[in-house]
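Q: Please find the sequence and the predicted model below.
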Amino acid sequence: MKIDLHSHTCYSDGALTPRELIDRAHNMQLDVLAITDHDTVAALDEARHYQAGLRRPLQIIAGVEISTRWHGFDIHILGLNLDHQEAIFTARLAEQAQRREVRAREMAAKLEKAGVPGIYEQARRLAGQGQLTRTHFARALVKSGQVKDHEDAFRKYLGKDKRAFVKPSWPEIPEAISWIKAAGGNPVLAHPARYDLSAKWLRRLLVEFAAAGGEGMEVTHPQLAPDSKRQLASYAREYGLAASVGSDFHFPGRWTELGKNLSLPEDLVPIWKTWNLAQPQTGKSV
């Protein structure tokens, strides 16, 4: 069984529509896919409706990736296997969407002052009906010739403490965990190796995440070095967290692909153990 529990569509900062994502999941021979857009579940019904008309089976897990704040860091918490239509949960995501919109307009104002006019409208067109994110501003900056690439956009304008950076007002980790659990989901710490934390701070994050009711952590993704993967697996054991796997797929590319290089050590407990899925063989690509 091939499982990928972290992917994005055009409803947040992914490049593919829900239909295109499902088609790619089939091309990559996935059996289970979680759609985890940033602070929105808008893609799920469309994806499931499309999948219902296809012959090849694919189980779509309802998910979300919630942005939180923690000691000055942006930390992302996945909510997996949740009730994405639960009324209170959807209202909370609507609040997150409003926070994103306020932040986007503040970023646009800063970019205007930096000599980049009309950037909000350009970024909004790129986002379409999805959440407006820094990624869309980066794409707009590239498209308008202001910067040479995505990394340059963050280096010059959008990265932390740069000219157009706006500090987000995300909820704290315990609050996001409570949202996920109230919707019947499993809170999972997303890509812990990507936060540029020292070992001491990462351990502190894991302690506080587990103490707040966090249930799992991602231990692998396609670009993760073997040593980092072994270290994350050891943390999962140490802090009693279930293991999750995810590509954090946003678009087809050389380095990231759905279901690519996702495997778990045989002694870790998979986050999907209680999901009524057929259990994959441990120690192999899942």
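A: Received the coordinates, thanks.

Q: all contacts plus neighbour counts: C-alpha atoms, from now on.
A: Fine.

Q: Closest to the centroid, which residue in the chain?
A: Geometric centre of the chain, nearest residue: Glu65, 4.5 Å, by Cα atoms, centre = their mean.

Q: So which bits of stretch 63-77 are buried?
A: Gly63, Val64, Glu65, Ile66, Ser67, Thr68, Arg69, Asp74, Ile75, His76, Ile77 (16 or more other Cα atoms under 10 Å).

Q: May I see those organised as JSON lines, with distance to Leu30 and secondary structure added?
A: Shown next, in JSON lines, are these (distance: Cα to Cα, whole Å; DSSP: H, G, I helix; E, B strand; the rest coil):
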{"residue": "Gly63", "distance to Leu30": "16", "secondary structure": "strand"}
{"residue": "Val64", "distance to Leu30": "19", "secondary structure": "strand"}
{"residue": "Glu65", "distance to Leu30": "20", "secondary structure": "strand"}
{"residue": "Ile66", "distance to Leu30": "24", "secondary structure": "strand"}
{"residue": "Ser67", "distance to Leu30": "27", "secondary structure": "strand"}
{"residue": "Thr68", "distance to Leu30": "29", "secondary structure": "strand"}
{"residue": "Arg69", "distance to Leu30": "33", "secondary structure": "strand"}
{"residue": "Asp74", "distance to Leu30": "30", "secondary structure": "strand"}
{"residue": "Ile75", "distance to Leu30": "27", "secondary structure": "strand"}
{"residue": "His76", "distance to Leu30": "24", "secondary structure": "strand"}
{"residue": "Ile77", "distance to Leu30": "23", "secondary structure": "strand"}
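
Q: what about versus this one:
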Amino acid sequence: MKFIDMHTHSTASDGVYRPKELVEYALEKGLSGIAITDHDTIDGIEEAVDHASIYKDFIVIPGIELSAEYHGEEVHILGYGIDYKNSSLKEKLRYLEKERRDRAYKIVSKLNSMGMKLDYESIMQTVQNGVVGRPHIARALVEHGYVKNLEEAFNKYLAQDAAAYVPRAKLSPQEAIGLIKAARGISVLAHPGLIQSDKIIEDILTLGIDGIEVYHSEHTGSLSRKFLEMAEEHNLFVTAGSDFHFPPDNDESYHGDLGSIKISLDSIQKLFRRA
């Protein structure tokens, strides 16, 4: 049976592998495909698609993970099979990229005021042509020895209500779903197990969303069963993904290794045929 990981990140956002390296790593893991779902950007898609074309039976699904907010809680909406050249989508993403850069500058300024000597321009150099996110700043904190690992960086400084947290502009779930649909994509609620309120999950499932990420590296078996029941109740598509950012290193992980959560390629192809 062939399998695909439907939730991956490249250097276009906060992953450590370039898109073409992500394709190669997926092949090493025995996968038959991946969905590229970088945060608020489509910049990694074309490189991944072009590189995958040299392989006969490997598929790259163009995707995105849009950040949204609902009643004060951050929620993420995945988009699959999007037209990544859609003008409305590209315009909104340019706005979100500027917001991310402004937020990163404010976070670094806060950390500097606390005595941590981080350089914003140096962090942006590590981002290169991608979009900056809190994990980039977390890695800088680790590299400078201010924290031991990414978890400590988030807990102490970067998580919501932590010392250097800065909110940023986010879409509403309705806006995120609308952008994906305008780009002829399939919208899916990402990692609902990371959302604190069941009421928020239930509300989002009634906003015209197409599916739910039932299987995720942070979901226990009981959570996956719960979300599978929700998907069946609302007649939604079921997806699965590791939320891969980088391979486990020194016992530190950020979500799951590539392919640690996967779904049959046949199931996803059926999903697209239904959509």
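A: Yes, it's here. Source: prediction; values computed, not measured.

Q: still on that earlier bit, quick one: the buried residues of stretch 63-77 of the first structure as JSON lines, columns for distance to Glu101 of the first structure too.
A: Shown next, in JSON lines, are these (distance: Cα to Cα, whole Å):
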{"residue": "Gly63", "distance to Glu101 of the first structure": "21"}
{"residue": "Val64", "distance to Glu101 of the first structure": "18"}
{"residue": "Glu65", "distance to Glu101 of the first structure": "17"}
{"residue": "Ile66", "distance to Glu101 of the first structure": "15"}
{"residue": "Ser67", "distance to Glu101 of the first structure": "14"}
{"residue": "Thr68", "distance to Glu101 of the first structure": "16"}
{"residue": "Arg69", "distance to Glu101 of the first structure": "17"}
{"residue": "Asp74", "distance to Glu101 of the first structure": "17"}
{"residue": "Ile75", "distance to Glu101 of the first structure": "19"}
{"residue": "His76", "distance to Glu101 of the first structure": "18"}
{"residue": "Ile77", "distance to Glu101 of the first structure": "20"}
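
Q: Touching stretch 211-223 of the first structure from outside, list them.
A: If you take Cα atoms under 8 Å, 6 or more residues apart in numbering as the criterion, stretch 211-223 of the first structure is touched by 173-174, 177-178, 186-192, 229, 232-233, 236, 241-248, 255-257, 260-264, 271.

Q: OK, contacts around Leu126 of the first structure?
A: Counting by Cα under 8 Å, 6+ apart, Leu126 of the first structure has contacts His136, Arg139, Ala140.

Q: cool, now which of the residues you listed survive the switch to the second structure?
A: Checked against the second structure using both residues aligned by TM-score structural alignment, their matches' Cα atoms under 8 Å, the contacts of Leu126 of the first structure keep these contacts: His136.

Q: Filter the contacts of Leu126 of the first structure down to the ones in helices?
A: Counted as lying in helices by DSSP state H, out of the contacts of Leu126 of the first structure, are His136, Arg139, Ala140.

Q: Show me which of the residues you listed is closest to Lys113 of the first structure.
A: Relative to Lys113 of the first structure, the closest of these is Ala140; by Cα to Cα it sits at 16.2 Å.

Q: Neighbours of that closest one, how many?
A: 25 (other Cα atoms under 10 Å).

Q: Surely it touches Ala123?
A: Yes - counting by Cα atoms under 8 Å, Ala123 is a contact partner of Ala140 of the first structure at 5.4 Å.

Q: list residues touching both of those two?
A: Residues touching both Ala140 of the first structure and Ala123 by Cα under 8 Å, 6+ apart: none at all.

Q: Brilliant, that's me finished.
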